[in-house]
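Novice: Predicted coordinates and the sequence they were generated for:
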Amino acid sequence: MNFDLSDEQTMLRDMLNRYLRERHDFESRQRHAHDDAELWTGLADLGILGAVLPEQAGGLGGGAVDTMLIMEALGEALVTAPYLESVVIGGGLLARFPTDATTALLTRIGSGEARLAATLDGDGMRADRRDGGYHLHGTARTVIHAPGASHMLIAARNSEGDRLIFLIEATTPGMVQHPYRLIDDRPAADLTIDCQLPAAALLASGDAACTAIAATEDAARAALCAEAVGVLRHMFNDTLAYARQRQQFGQPLARFQVLQHRMVDMYVALEQAISATYLATLNLHAAPADRARAVAAAKAMIGTSARFIGEQAVQLHGAMGMTEELAVGHYFKRATAIAQQMGSRDQHVRRYAAMPRMPA
């Protein structure tokens, strides 16, 4: 496998990292914790929102590695704006079903005008044919970034058990949000839906919907792993810098051998997370079974590394590590949320174990 970045990818990574250092440091993030409009506009102006969207929609047509680089940078800067929901999930699904309407919406996503949220499991949602359209009804739990979204992608099942995907506006009559915030301060909502939709709201159904959902969810999991790498790297670097600066018994904490061993273990956990994420990213366009295997392994590894690095980072910072004023606690909360989102470590270990063994 080739792990070298192209010149364009290196420029993309460096440009985004520089922008976030200048415009979204920890103090700025805390001041604007519940208002990311300026940051979202800035990401659109930089071309970040359109970097992996199709060229037909005004995007740059980037691939999985570009998404990985962007998500890693967003994680390192603790950006909780809806890039995953709008671009990776929303943009990824819409690009699979090109029409004039989806292309127009993709263009609006790239310009920052539209934001998407998605609920794709479909277990609590039912869609029945009625009056030339669909009667969509049911509930959806923990729809991340539903508050503030302009459009929703909602999966449902019909009476035969087939999966369907609907694209609707967030202001559709009959959809009620019950908003709240998660432990990492991202907005989410439980949805109660009972609405009549036109036939044009149906994006996909049957096998096409199942295939699209499976591929999009694995792409989103790989993107979450990349974000986690950025989060974990920041926690490791912060902890290393603190141990070199903090004095105890007349010498820096970093001089104590037992703490040196602890930080080496953190570094190993970080490198394992990075390697697993690279493997998952490079397998996103492989056969579905190979893709699923690599993504499950990466998500399980991220769960292990996130807990270990986060716990060590907080402990090595002492009581300060739990304060709102210090960044490390906020990063640990984000790492914990990522570890649980779209399947926990244990769920993905079971998923991996149930897959056919790779040929020797």
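Specialist: Perfect, I can see it now.

Novice: For the rest of this, base every contact and every neighbour count on C-alpha atoms.
Specialist: Noted.

Novice: the helices in the stretch 251-360 of the chain, which residues?
Specialist: Along the stretch 251-360 of the chain, the segments classed as helices by DSSP state H, counting those that start in this stretch run 257-282, 288-316, 327-340, 345-353.

Novice: okay, now the one to match up with it:
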Amino acid sequence: MDFDFSDDQEQLRDAVRKWVDKGYDFERRRGIEAAGGFSREAWDELSELGLGGLYISEDDGGLGMGPVAGMVVMEELGRGIVLEPFAQTLIAGGVLSGYAGADVKDAWLPRIAGGQALVVLAHHERKARYRTDVCEATATKAGDGWTVSGTKGVVPAGDQADAYLVPATVDGKIALFLVERSADGVAARGYGTQDGGRAAEVVFDKAAAALVTLDGLTALEHAVDIGIAAICAEAVGVMDKTLAVTVEYMNTRKQFGVTIATFQALRHRLADMKMQLELARSMSYYASLKLNAPTAERRQAVARAKYQLGVSMRFVGQNAVQLHGGIGVTDEYIVSHYFKRLTQMEMSFGDTLHHLGEVSARMEETAGVFA
């Protein structure tokens, strides 16, 4: 199998990497974190690169480059631990392109592609944990439209977004709706997250909504899988940079008159971190390449990938801190921020134990052999 990237994908990687290196350094990130965890200015700069249309067809105003291009971008954003939730744009673009009717597509896809609208997935509920089939929010027909009522938690940049993708039950089945933040009956309470980003609790009280699809569970599962693939790619970028910073530190930090990089036991630890990174990278590729596969195959692939990424994120993050010593957990040093981001990503869209259960449930007759 050919894993070489196309010229367009390499140019895309180079453009995003240059922006991260020059326009989103550690000091700017700390400033955005201190200001609340989201910067509309930084979001606009990302949009100017044309990234919003990666999952949106050219007919709808996008680039139509697909999952591999999304993976490339997320890796580079991971290297800079960018706080703005670009994965949510991939989710919105993919879901609306695949499931929405013409009226919703025409109203929102060009705006998402151009960066004028930030649309985020609002699906977490207190009783659901990581299950997508548990939903207490309800939707009711109201004339020619719909209204949605319910509460969603941990919504990425929920008090800054322009609209939400909201699953809600209709006659006992989950449907998916699009609700604007400016609609009457919508209240968002924002807060900072552990990794420096921003989320919100969003309450919908008979808020006007546009129907995306009545087959909401299928669409929601696809949205979550897009999110998992994006998280996996971002984590590869975070781990890659974490390892590089750790190697640089070990080549400068001296103990007993020599750099600690000369100690064999510590070199073995670095080799183990590199192995976990490469395992994670291969599974990230696997997840992205399976995003357009049939549902059962796709769901199985992303569960496998998220499990391996969870193991790798924990190993690389914890060992980076251990190899740095006390400085590795100080707020002034970047490794602590990589570690916090890896820790939060490990629990996003289902933690490692959850996805181990998903992998186990889908083994069927293969008895653990990946068919």
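Specialist: Sure, I can see it. Computed from a predicted structure; not experimentally measured.

Novice: Tell me which of the helices of the stretch 251-360 of structure 1 lies nearest to G112 of structure 1.
Specialist: Among these, helix 327-340 comes nearest to G112 of structure 1, with 23.7 Å by Cα to Cα.

Novice: what does that closest one contact?
Specialist: Helix 327-340 of structure 1 has contacts (Cα atoms under 8 Å, 6 or more residues apart in numbering) with 26, 78, 183-184, 224-225, 228, 231-232, 235, 238, 299, 302-303, 306-307, 310-311, 313-314, 321-324, 345.

Novice: for stretch 236-246 of structure 2, same thing?
Specialist: Residues from elsewhere that reach stretch 236-246 of structure 2, judged by Cα under 8 Å, 6+ apart: 74-81, 270, 273-274, 277, 280-281, 284, 313, 316-317, 320, 323-324, 335, 338, 342.

Novice: And stretch 34-49 of structure 2, by the same measure?
Specialist: With Cα under 8 Å, 6+ apart as the test, stretch 34-49 of structure 2 has contacts from 15-16, 32, 83-84, 114-115, 157, 160, 191-193, 196-198.

Novice: Identify those among the residues you listed that sit within helices.
Specialist: Among the contacts of stretch 34-49 of structure 2, the residues falling in helices (DSSP state H) are 15-16, 32, 114.

Novice: Greatest separation within those: which pair is it?
Specialist: Among those, I32 and G114 lie farthest apart (Cα to Cα), at 22.7 Å.

Novice: about what we covered before: could the helices of the stretch 251-360 of structure 1 go into CSV alongside distance to A220 of structure 1 and mean neighbour count?
Specialist: CSV is the format used below for the helices of the stretch 251-360 of structure 1 (distance: least, Cα to Cα, whole Å; neighbours: other Cα atoms under 10 Å):
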stretch, distance to A220 of structure 1, mean neighbour count
helix 257-282, 10, 19
helix 288-316, 10, 23
helix 327-340, 11, 22
helix 345-353, 14, 17
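
Novice: JSON lines for those helices, including distance to A51 of structure 1?
Specialist: Compiled in JSON lines, the helices of the stretch 251-360 of structure 1 are given as follows (distance: least, Cα to Cα, whole Å):
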{"stretch": "helix 257-282", "distance to A51 of structure 1": "16"}
{"stretch": "helix 288-316", "distance to A51 of structure 1": "22"}
{"stretch": "helix 327-340", "distance to A51 of structure 1": "23"}
{"stretch": "helix 345-353", "distance to A51 of structure 1": "29"}
